[in-house]
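> Got a predicted model here, sequence first, then my questions.
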Amino acid sequence: MTPHHVLVLGGTHEARRLAIALHHDPAFAVTSSLAGRVAVPRLPCGDVRIGGFGGAAGLAAWLRGHRTDAVVDATHPFAARMTANAVAATAAVGVPLIVLRRPGWIEGPGDRWHRVPAAAAAAALVPRLGARVFLAIGSGDLAAFARLDAWCLLRAVDPPPPPLPARHHLVVARGPFTADAERALLREHRVEVLVARDSGGELTAAKLVAARELGLPVVLIARPPAPDAPVVASVEEAVAWLAAALPGRP
């Protein structure tokens, strides 16, 4: 029996773990798709394609042309456009879609979190909380802070494109980072407030731990609305869903 061809829209730790699981299961043939925004990405197991599809129509054409049996959207929780394209394309082609999203973070004792709906709201709130800001949000939402009259610490895998805050210091680094390293970074740059996106996951939670230990306020940007598709929270759930949605195993 021919293995089921699964397209994994990836770029996350969970996507790489899912690719490993599917690559070693004879029931599946996996292709992982990476957006190409990082110059030197971490490549998952199996076949890999890098670059955009050209919107929902382009993705639908790719699914037809590559005889794809199912799609797993395991992109970053804030990759709303790619998720919307996946929903539209799979509906047009009639291919099942599952969304793999790690749970968001939960506030605990000692945390000083301020939840906001979007990056613009975070930029409006920050001046009331501190004058030295760590924008731990990647590069996607930095434009919302371009007019912020504060000193900003930025961190990214690759130098982000403009517009950027006028007064900023860029650290080019790839995580994950330990709580000790995050604590040292916050102290070194005398950070007074942390801005983060509610991406969830243990691998990126160290900055929140460090902020809690140092008593710093955190502005946490909410995730985009949930997609119109089934959602699972773990790699194991995604594999089980695929096995049920694609019956018959070689």
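Yep, it's here.
> make it CA atoms for all contacts and neighbour counts henceforth
OK.
> Contact partners for Leu194?
Residues counted as contacts of Leu194 (CA atoms under 8 Å, 6 or more residues apart in numbering) are Val133, Phe134, Leu135, Ala136, Ala211, Leu216, Pro217, Val218, Val219.
> What separation do you get for the fourth one and Val171?
This means Ala136. 11 Å (CA to CA, to the nearest Å).
> Would you check how far apart the residue most central in space within the chain and Ala124 are?
Centroid-nearest residue in the chain, with CA atoms, centre = their mean: His76, separated by 2.1 Å. In this view, His76 and Ala124 are 24 Å apart by CA to CA.
> Could you do Ala156 as well?
Ala156 is 22 Å from Ala124, by CA to CA.
> and what of Ala92?
Counting by CA to CA, the gap from Ala92 to Ala124 is 40 Å.
> and if you look at Ala181?
28 Å.
> Show me where the protein has its helices.
Remark: helices assigned in the chain by DSSP state H are 13-23, 55-65, 80-93, 119-125, 179-188, 206-214, 235-245.
> What residues of the third one count as buried?
Looking back up the chat, that one is helix 80-93. Ala80, Met82, Thr83, Asn85, Ala86, Val87, Ala88, Ala89, Thr90 (16 or more other CA atoms under 10 Å).
> try the last one
By neighbour count, and taking 16+ other CA under 10 Å as the criterion, the buried residues in helix 235-245 are Val235, Ala238, Val239, Trp241, Leu242.
> Identify the farthest-apart pair in the residues you listed.
Distance extremes for the buried residues of helix 235-245: the farthest pair is Val235 and Leu242 at 10.7 Å, using CA to CA.
> okay, pairing it with this:
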Amino acid sequence: MMHVQHVLVLGGTTEARRLVESLVGDPRLYVTTSLAGRVAAPRLPPGDVRVGGFGGADGLAAWVREHRVDALVDATHPFASTMSRNAVLAAAQAHVPLLALRRPGWVAQDGDRWHSVASLAEAARLLPTLGERVFLTTGRMGLAAFAGEGLDALWFLVRSVDAPEPPCPRKMDVLLDRGPFSLDGEREILRRHGIDVLVTKDSGGDATAPKLTAAREAGIPVVVVRRPPVPEGVPVAATPDEAGEWVRRLYASG
């Protein structure tokens, strides 16, 4: 009797959805996607989906054992460092192989005026030296970093999928939208709102990259928050295809 391999994908990214779409049709595989539940109306991948946290690394390890998971793929957002650390601990506890699926980070091009920082707090400290009208595209989580009195003179356009909650910048407009975004659309946002500085996380990928091109064209400085490294010792796939090959190699070797 054929053993069906259970693959748990920690998702929430475009790459996670594409990986799952490539795996669900394989009769040798049973795929579950886990979503954190931070977005009110997430785009659901095919196959089984669970929403919500596990209760830390121990909870994830218990779920993996209870549901007889054979392989774990961490395809969360590049900045979901807590979940990635929990995945490493849980995989070790449950004795299952772990792969990180991470799209490559962005690379500065000629004409870019990038300022690389290690955190949102560092980005906030730098902003008053760069501009007064800020396009903040780091999502609704972490806005507290930009709510300090030292930034009261700045105006923020905050773009996020869901409405942000306080604490927030004192002078702020909110743009609720979900990528992918077009270059023409990003150009229009910069022009219409008189944006003179952009703040972004190095999420990588094509869906939100047009804002970088628009900023380069306009000569606008960009504050780029560096992504945390993948935990040491975890193999990394750069594309859903690479991750799919890793999963299928596991099946072949098992």
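Received, thanks. These numbers were taken from a predicted model, which means no experiment stands behind them.
> Overlap in contacts, Ala136 and Val171 of the first structure.
Residues touching both Ala136 of the first structure and Val171 (CA under 8 Å, 6+ apart) are Leu154, Arg155.
> Of those two, give the one with the bigger neighbour count.
Ala136 (18 against 13; other CA atoms under 10 Å).
> From Pro103 of the first structure, how far out is the more buried one?
Separation of Ala136 of the first structure from Pro103 of the first structure (CA to CA): 19 Å.
> repeat for Asp228 of the first structure
On the measure of CA to CA, Asp228 of the first structure and Pro103 of the first structure end up 17 Å apart.
> quick one, which of Ala156 and Ala124 of the first structure is more surrounded?
Ala156 (18 against 13).
> Wait, the more buried one touches Pro176, no?
No. Applying CA atoms under 8 Å, one finds Ala156 of the first structure not in contact with Pro176, separated by 11.8 Å.
> List of residues touching stretch 12-19 of the second structure?
By CA under 8 Å, 6+ apart, stretch 12-19 of the second structure touches 9-11, 34-36, 42, 44-46, 75-77, 101, 103, 239-241, 243-244.
> Nearest to Trp113 of the first structure among the helices of the first structure would be which one?
Nearest of the helices of the first structure (CA to CA): helix 206-214, 9.3 Å.
> Have a look at how far, on average, the closest one is from the second structure.
Superposed on the second structure, helix 206-214 of the first structure shows a mean distance of 0.8 Å to its aligned residues (mean CA distance after the TM-score superposition for the first structure).
> what comes up buried for that helix?
Buried, per 16+ other CA under 10 Å, within helix 206-214 of the first structure: Ala206, Lys207, Leu208, Val209, Ala210, Ala211, Arg212, Leu214.
> Stretch 130-147 of the second structure too?
Result for stretch 130-147 of the second structure [16+ other CA under 10 Å]: buried residues 130-140, 142-147.
> burial count for Arg102 of the second structure?
Quick note: Arg102 of the second structure (other CA under 10 Å) scores 24 neighbours.
> residues contacting the residue nearest to it when sequence neighbours are not counted?
For Arg102 of the second structure, ignoring the flanking residues on the chain, the nearest one in space by CA to CA, 6 or more residues apart in numbering is Ala238 at 5.2 Å. Ala238 of the second structure makes contact with Leu101, Arg102, Arg103, Pro104, according to CA under 8 Å, 6+ apart.
> For the first one, give its distance to Val234 of the second structure.
In this structure, Leu101 of the second structure and Val234 of the second structure are separated by 10 Å, where distance is defined by CA to CA.
> go on, the last one?
The spacing between Pro104 of the second structure and Val234 of the second structure, counted by CA to CA, is 16 Å.
> try Val9 of the second structure
Per CA to CA, Val9 of the second structure is found 15 Å from Val234 of the second structure.
> Between those two, point out the one with more neighbours.
Neighbours were counted for Val9 of the second structure and for Val234 using other CA under 10 Å; Val9 has more, 25 against 14.
> So that one is in contact with Ala75, correct?
Yes. The pair formed by Val9 of the second structure and Ala75 meets the contact definition of CA under 8 Å, at 6.5 Å.
> At which residues are the strands of the stretch 1-150 of the second structure located?
All strands of the stretch 1-150 of the second structure, identified by DSSP state E, counting those that start in this stretch, fall at 5-10, 29-35, 48-51, 71-74, 98-101, 114-117, 133-136.
> Just give me the mean distance for the third one relative to the first structure.
Looking back up the chat, that one is strand 48-51 of the second structure. Strand 48-51 of the second structure sits 0.4 Å off on average (mean CA distance after the TM-score superposition for the first structure).
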